[in-house]
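Asker: can't give you the sequence, but here's the structure:
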């Protein structure tokens, strides 16, 4: 951690107000971006996607639960894995308690993964999650919305991930897709984001960004190397780190 200047309260307030001006500029830019996002054109979904849920088959339309908006968190969990991706689980921990709040604003949130539903349900129980989670293992949903890639695609070396801007780093990658369903039952794909576009949906990272140390991921083999499944952190080590620096 870099050495920080120690100043009086008055000097700190002056510096903080100068930074506040930049924060306000960022907030205004973010609001403009959100409005631009809402004005993006839509694509009608003509394919009939059928998923495997804990109570049987469900369609994409069923996932809306009668609401007009659907947010899909693509959670990396390949059929041969025993657990979901630890980083995707980090995001899932964050949205677990958001679901009722989103529902109050006419929005349903679900998780979708390739793994069979029996594995999803077992891992969901382990993590204490309550959100809806269905398997796309029997359809093309993951491939069509570009979070799962074939060996042939990867071997060609032409990136399709993140709209062709990010090289492949595996056959399973994270993302979020958003859909709208009108009163006639027609479904439209309105938005998707990947890679760093997912960053703002992780509340824990946003809190860390408020702290002096920030995410302090410098020097790690990769930025999220420190992340573990919630039940895999060492309690005593975490306590010591928090209390004694």
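Answerer: Happy to help now that I have it. These figures come from a predicted structure and were not determined experimentally. Numbers count the residues shown, from 1 in each chain.

Asker: C-alpha only now, for contacts and for neighbours.
Answerer: Fine.

Asker: Just the helices from this protein, written as ranges.
Answerer: With DSSP state H as the criterion, the chain has helices at 9-38, 60-63, 86-95, 99-103, 117-127, 141-144, 151-156, 203-208, 235-244.

Asker: Pull out the buried residues from the fourth one.
Answerer: What that stands for is helix 99-103. 99, 102 (16 or more other CA atoms under 10 Å).

Asker: Put this next to the previous one:
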């Protein structure tokens, strides 16, 4: 026979044991099932955050690519415009200059800047060199420098129809000559390799504006027209190229 005191003690022990049992067991639910719910909630939250994280990573990569492109293009322009480089006379007469770094540049991305109506150099627009002529030397070191004539059309760049053929001095259009738009004539292309500059035939290649890269760098409202006309101002990233072209390319001479 259990005394009253011992009965009270046993009752207290039982109550304490019941309180120590997880709530899931009280409800007749296995404890493992309840514990598994929390990771599921964390997983759902992670899934919602994944697109944002991927977007941030993509934006960061684009920014890094733009910075790298500007750095390489600026260095190539300076190297290609030394005394024994691209002729100063052609640089002086050109209305636009494009620089496409080579090497590890699978997309053949580069930049182009154009003289504005105020005779100042515009912010650079990102462009890509398309066509087999460029792809053949894409993996080689150096850069391609393209001098664009006064007849360059922005819509040709935006549509990707700005053809880059080989132009001899004798075939340069005379004043008053009619050009067939939107194709450009009197385009002079050079290749910088090993510190030396030489003419290069880019027949079959063409430049096209990289609208996505421009939007990422200058904002969604920026277009090739606003950038190359001087309406869109250079960013901190693209200012070095403008500084290089202003320093190395002579004032315009018709």
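Answerer: All right, it came through fine. All values derive from a computational prediction rather than experimental measurement.

Asker: TM-score for the pair, please.
Answerer: TM-score of the superposed chains, computed with TM-score structural alignment, normalised by the length of structure 1, equals 0.30; 114 aligned residues with a CA RMSD of 5.4 Å.

Asker: still on that earlier bit, turn the helices of structure 1 into JSON lines, including distance to residue 50 of structure 1.
Answerer: What follows is those, written out as JSON lines (distance: least, CA to CA, whole Å):
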{"stretch": "helix 9-38", "distance to residue 50 of structure 1": "27"}
{"stretch": "helix 60-63", "distance to residue 50 of structure 1": "6"}
{"stretch": "helix 86-95", "distance to residue 50 of structure 1": "23"}
{"stretch": "helix 99-103", "distance to residue 50 of structure 1": "22"}
{"stretch": "helix 117-127", "distance to residue 50 of structure 1": "13"}
{"stretch": "helix 141-144", "distance to residue 50 of structure 1": "9"}
{"stretch": "helix 151-156", "distance to residue 50 of structure 1": "24"}
{"stretch": "helix 203-208", "distance to residue 50 of structure 1": "31"}
{"stretch": "helix 235-244", "distance to residue 50 of structure 1": "41"}
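
Asker: Of all the ones you listed, which one is nearest residue 135 of structure 1?
Answerer: helix 117-127 (5.5 Å; CA to CA).

Asker: and the closest one, what does it pack onto?
Answerer: Where contact means 3 or more CA pairs under 8 Å, 6 or more residues apart in numbering; DSSP states H and E, helix 117-127 of structure 1 is packed against strand 132-135.

Asker: Which strands or helices does the strand it packs on pack on?
Answerer: Judged by 3+ CA pairs under 8 Å, 6+ apart, strand 132-135 of structure 1 is in contact with strand 50-53, strand 107-113, helix 117-127.

Asker: do you know which of those lies nearest residue 156 of structure 1?
Answerer: Across those, residue 156 of structure 1 has its closest neighbour in strand 107-113 (24.5 Å, CA to CA).

Asker: and that closest one with helix 86-95, angle?
Answerer: 160 degrees (axes from the mean of the first three to the mean of the last three CA atoms, to 10 degrees).

Asker: tell me what strand 107-113 of structure 1 is packed against?
Answerer: Using 3+ CA pairs under 8 Å, 6+ apart: strand 107-113 of structure 1 touches strand 69-74, helix 99-103, strand 132-135.

Asker: go with 6 Å
Answerer: For strand 107-113 of structure 1, the packing partners by 3 or more CA pairs under 6 Å, 6 or more residues apart in numbering; DSSP states H and E come out as strand 69-74, strand 132-135.

Asker: if we can go back for a sec, please identify which of the helices and strands packed on strand 132-135 of structure 1 is closest to residue 63 of structure 1.
Answerer: Residue 63 of structure 1 sits nearest to strand 107-113 of all those, at 7.4 Å, using CA to CA.

Asker: And the contacts of the helix or strand harbouring residue 243 of structure 2?
Answerer: Using DSSP states H and E, residue 243 of structure 2 maps to helix 239-248. Around helix 239-248 of structure 2, the neighbours that count as contacts under CA atoms under 6 Å, 6 or more residues apart in numbering are residue 74.

Asker: Which residue is the nearest non-sequential neighbour of residue 190 of structure 2?
Answerer: Leaving aside its sequence neighbours, residue 190 of structure 2 sits nearest to residue 199 (CA to CA, 6 or more residues apart in numbering; 4.4 Å).
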